[in-house]
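**Q** Just to be clear, the model below is a prediction. Sequence and coordinates:
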Amino acid sequence: MLNIEDLFKGRHFDREIIILCVRWYLRFKLSFRDLVEMMAERGVSLTHTTIMRWIQRYVPEFEKRWNCFACRAGGSWRVDETYVKIKGRWTYLYRAVDKEGKTVDFLLRVKRDVAAAKAFFRRAFKNQGRLPQKITLDGYQASHRAALEVLGEHRSGKRTKIRSSKYLNNLIEQDHRSIKLRLGPMLGLKRFRNASITIAGIELMHRIRKGQFKLGKLRIKNKTAPEMWNAVLAA
């Protein structure tokens, strides 16, 4: 993993400006051109394509560094998928939260089928480092089949209870809204890979808001957002 100096080495703009633009774009309902105008008022001349490139370059790095401090989610998961339009076509964002509303994982896929659901469950199990005690799904049978098959790949998979409940899944459906509300002002995503990276950044900001990271060792309690980001990236 690159240190913070090498991460921003050779960039025309200071790292504080880059971090600020990336963070504001992912967190607030701003377009690239909104950010260009806001930065111009602060005496910084940018183009919208520059910010776009920063998103694609730095979101994976930021996510990697923040994940070093991630808290493990609870053992009762609510799993559901929502729709995201990319270049005029609907794609599917698989997401899960625990019973406290903490994000478990997410995965953008082109299709909504057994293979896509299996890919999501494998990713979630791997990233969490353990199997959940319960998985709550909606009535879509492909998701039930995928969960059973992936759990069958683990010795302790039979201990996980799979259930179907529309009422209990209201929690994940409400959580989708925070992601969809941010995606709306983006006026359409054009490429699947770029969309995946952008959504990963939005999910990261959503997890930060939920307090899903242990940052005590960095001694950044009650400090401002820029100080917090610099501390995490430098760690």
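**A** Right, received. Where do you want to start?
**Q** Only C-alpha atoms from now on, for both contacts and neighbour counts.
**A** Will do.
**Q** Residue 205 and residue 26 touch, don't they?
**A** Yes - counting by C-alpha atoms under 8 Å, residue 205 does reach residue 26; the two are 6.8 Å apart.
**Q** check contacts around the residue nearest the centre of the chain.
**A** Centroid check for the chain by C-alpha atoms, centre = their mean gives residue 203 as the closest residue, at 2.5 Å. By C-alpha atoms under 8 Å, 6 or more residues apart in numbering, residue 203 lies in contact with residue 179.
**Q** again, 10 Å this time
**A** Neighbouring residues of residue 203 by C-alpha atoms under 10 Å, 6 or more residues apart in numbering: 26, 27, 63, 95, 103, 105, 106, 178, 179, 197, 209.
**Q** and if you look at residue 23?
**A** 17, 55, 59, 201, 202, 204, 205, 225, 226, 229.
**Q** residue contacts, residue 13?
**A** Applying C-alpha under 10 Å, 6+ apart, the residues near residue 13 are 44, 45, 46.
**Q** count of neighbours near the first one?
**A** What it means is residue 44. Neighbourhood size, residue 44 [other C-alpha atoms under 10 Å]: 12.
**Q** Between residue 205 and residue 26, which contacts overlap?
**A** The contact lists of residue 205 and residue 26 share 179, 199, where a contact means C-alpha under 10 Å, 6+ apart.
**Q** out of those two, which sits in the busier spot?
**A** residue 26 (24 against 19).
**Q** Specify the local secondary structure of the residue lying farthest from the centre of the chain.
**A** Going by C-alpha atoms, centre = their mean, the residue of the chain most distant from its centre is residue 43, 31.4 Å out. Put simply, residue 43 is coil when judged by DSSP: H, G, I helix; E, B strand; the rest coil.
**Q** so what's it up against?
**A** Counting by C-alpha under 10 Å, 6+ apart, residue 43 has contacts residue 37.
**Q** From residue 36, how far out is it?
**A** 11 Å (C-alpha to C-alpha, to the nearest Å).
**Q** Can you pull the residues that touch both of those two?
**A** By C-alpha under 10 Å, 6+ apart, no residue touches both residue 43 and residue 36.
**Q** Identify the residues contacting the closest residue to residue 48 other than its chain neighbours.
**A** Leaving out its chain neighbours, the residue that sits closest to residue 48 by C-alpha to C-alpha, 6 or more residues apart in numbering is residue 32, at 5.1 Å. Each residue near residue 32 by C-alpha under 10 Å, 6+ apart is listed here: 21, 25, 38, 46, 47, 48, 49, 50, 51, 52, 186.
**Q** Check it against this one:
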Amino acid sequence: MGAVSPSYKGHRYPVEVISHCVWLYHRFPLSFREVEELMLERGIVVSYETIRRWCAKFGQTYAGALRRRQPQPGDKWHLDEVFVKINGEQKYLWRAVDQDGNVLDILVQNRRDKAAARRFFRRLMKRTGAVPRVIVTDKLRSYSAAHREVMPCIEHRQSKYLNNRAENSHQPTRQRERAMKGFRSVGGAQRFLSAFSGISPHFRPRRHLMTAAAHRTEMTVRFAIWEQIIGVTGLATAA
């Protein structure tokens, strides 16, 4: 069964304009004002505040639809946490990816203690509906304590040298954090990163492993999937 397309009822701009603005904002390190300028160059007058509302309303919806189309995650999960400054306060961004680099989940938390690790483990298994064969983390003791409580039968490998997969996955987030000059609230950071981690990787295939022709073919497929989840394909069929 196909997923229900997002509802654009009440919006005077067509779906192509709305979805293109959301795509630009989450795909490239652009501000809302820069997206506004790019649309103006195309002859479309839309305010940056309107673009901000579109991203808040549709970003997570698009990201969720893309995640539902992903295959089952791999059985080797890499987990990592990094510091983020939110409104001047230090928080922690927890991230999990599988062995292929697919983002499984992200979570912004105030701490990186046992309770925070346990919360992330449980949320991760609930959202993916899967259990890994092995998890790989750095040597933070919170991981070991939470692992013994939540998933004691799963192999746990701890090494700062084995976890490059998760650490590299943080780089696009750091780029956006700099472009946005930081996050203003925990909730805002969580909402943006949930959408960003679903949309941006969809348009970032492992380019260095592909020929130019293979990359173009893969991107054509991914853009077709994007049109399906935003509802453009359905509109074209109905017309």
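**A** Perfect, thanks for sending it. Just so it is clear, the structure is predicted and the values come from calculations on it, not from any experiment.
**Q** Map the residue nearest to residue 48 of the first structure across to the second structure for me.
**A** If you follow residue 32 of the first structure across to the second structure using TM-score structural alignment, you land on residue 32.
**Q** Pull out the buried members of the contacts of residue 32 of the first structure.
**A** 21, 25, 46, 51, 52 (16 or more other C-alpha atoms under 10 Å).
**Q** one step back: any chance of the contacts of residue 13 of the first structure in CSV, plus distance to residue 151 of the first structure?
**A** What follows is the contacts of residue 13 of the first structure, written out as CSV (distance: C-alpha to C-alpha, whole Å):
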residue, distance to residue 151 of the first structure
44, 52
45, 52
46, 49
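**Q** Quick check: residue 224 of the first structure vs residue 230 of the first structure, distance?
**A** Distance from residue 224 of the first structure to residue 230 of the first structure, by C-alpha to C-alpha: 10 Å.
**Q** quick one: which of these two has more around it?
**A** Higher neighbour count among residue 224 of the first structure and residue 230: residue 230, with 14 against 9, using other C-alpha under 10 Å.
**Q** any idea what that one aligns with in the second structure?
**A** Using TM-score structural alignment as the criterion, the counterpart of residue 230 of the first structure in the second structure is residue 227.
**Q** The one helix or strand its match maps to packs against which elements?
**A** Using DSSP states H and E, residue 227 of the second structure sits in helix 212-230. Under the contact criterion of 3 or more C-alpha pairs under 10 Å, 6 or more residues apart in numbering; DSSP states H and E, helix 212-230 of the second structure touches helix 15-27, helix 48-68, helix 232-238.
**Q** go with 7 Å
**A** Applying 3 or more C-alpha pairs under 7 Å, 6 or more residues apart in numbering; DSSP states H and E, one finds that helix 212-230 of the second structure contacts helix 48-68.
**Q** Quick one: work out the angle between the helix it packs on and helix 15-27.
**A** 80 degrees (axes from the mean of the first three to the mean of the last three C-alpha atoms, to 10 degrees).
**Q** how far apart are helix 48-68 of the second structure and its match in the first structure?
**A** Compared with the first structure after fitting, helix 48-68 of the second structure deviates on average by 1.6 Å (mean C-alpha distance after the TM-score superposition for the first structure).
**Q** May I see the buried residues of that helix?
**A** Buried-residue list, helix 48-68 of the second structure, by 16+ other C-alpha under 10 Å: 48, 51-52, 54-56, 58-67.
**Q** which helices and strands sit right next to the next helix or strand after that helix?
**A** Once the chain leaves helix 48-68 of the second structure, the next helix or strand it forms, by DSSP H and E, is strand 76-86. Under the contact criterion of 3+ C-alpha pairs under 7 Å, 6+ apart, strand 76-86 of the second structure touches strand 89-98, strand 134-137, helix 164-169.
**Q** do you know how far the residue farthest from the centre of the first structure is from residue 90 of the first structure?
**A** On the measure of C-alpha to C-alpha, residue 43 of the first structure and residue 90 of the first structure end up 39 Å apart.
**Q** Hmm, residue 131 and residue 154 of the second structure touching each other?
**A** No - with contact defined as C-alpha atoms under 7 Å, residue 154 of the second structure and residue 131 do not form a contacting pair (8.4 Å).
**Q** if you count what's nearby, which of these two comes out ahead?
**A** Set side by side, residue 154 of the second structure and residue 131 show more neighbours around residue 131, with 17 against 14, by other C-alpha under 10 Å.
**Q** dump the residue contacts of that one.
**A** residue 125 (C-alpha atoms under 7 Å, 6 or more residues apart in numbering).
**Q** quick one: the helix or strand hosting residue 37 of the first structure to the second structure mean distance?
**A** Residue 37 of the first structure is part of helix 32-40 when elements are defined by DSSP H and E. Superposed on the second structure, helix 32-40 of the first structure shows a mean distance of 0.9 Å to its aligned residues (mean C-alpha distance after the TM-score superposition for the first structure).
**Q** Next, the buried residues of that helix.
**A** 32, 35, 36, 37, 39.
**Q** Can you lay out those residues as JSON lines showing distance to residue 75 of the first structure?
**A** Listed next are the buried residues of helix 32-40 of the first structure as JSON lines, based on distance: C-alpha to C-alpha, whole Å:
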{"residue": "32", "distance to residue 75 of the first structure": "38"}
{"residue": "35", "distance to residue 75 of the first structure": "39"}
{"residue": "36", "distance to residue 75 of the first structure": "43"}
{"residue": "37", "distance to residue 75 of the first structure": "45"}
{"residue": "39", "distance to residue 75 of the first structure": "43"}
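**Q** so which of the residues you listed would you say is closest to residue 137 of the first structure?
**A** Set against residue 137 of the first structure, the nearest of the buried residues of helix 32-40 of the first structure by C-alpha to C-alpha is residue 32 (36.3 Å).
**Q** now, among the buried ones among the contacts of residue 32 of the first structure, which is nearest to residue 71 of the first structure?
**A** residue 25 (24.5 Å).
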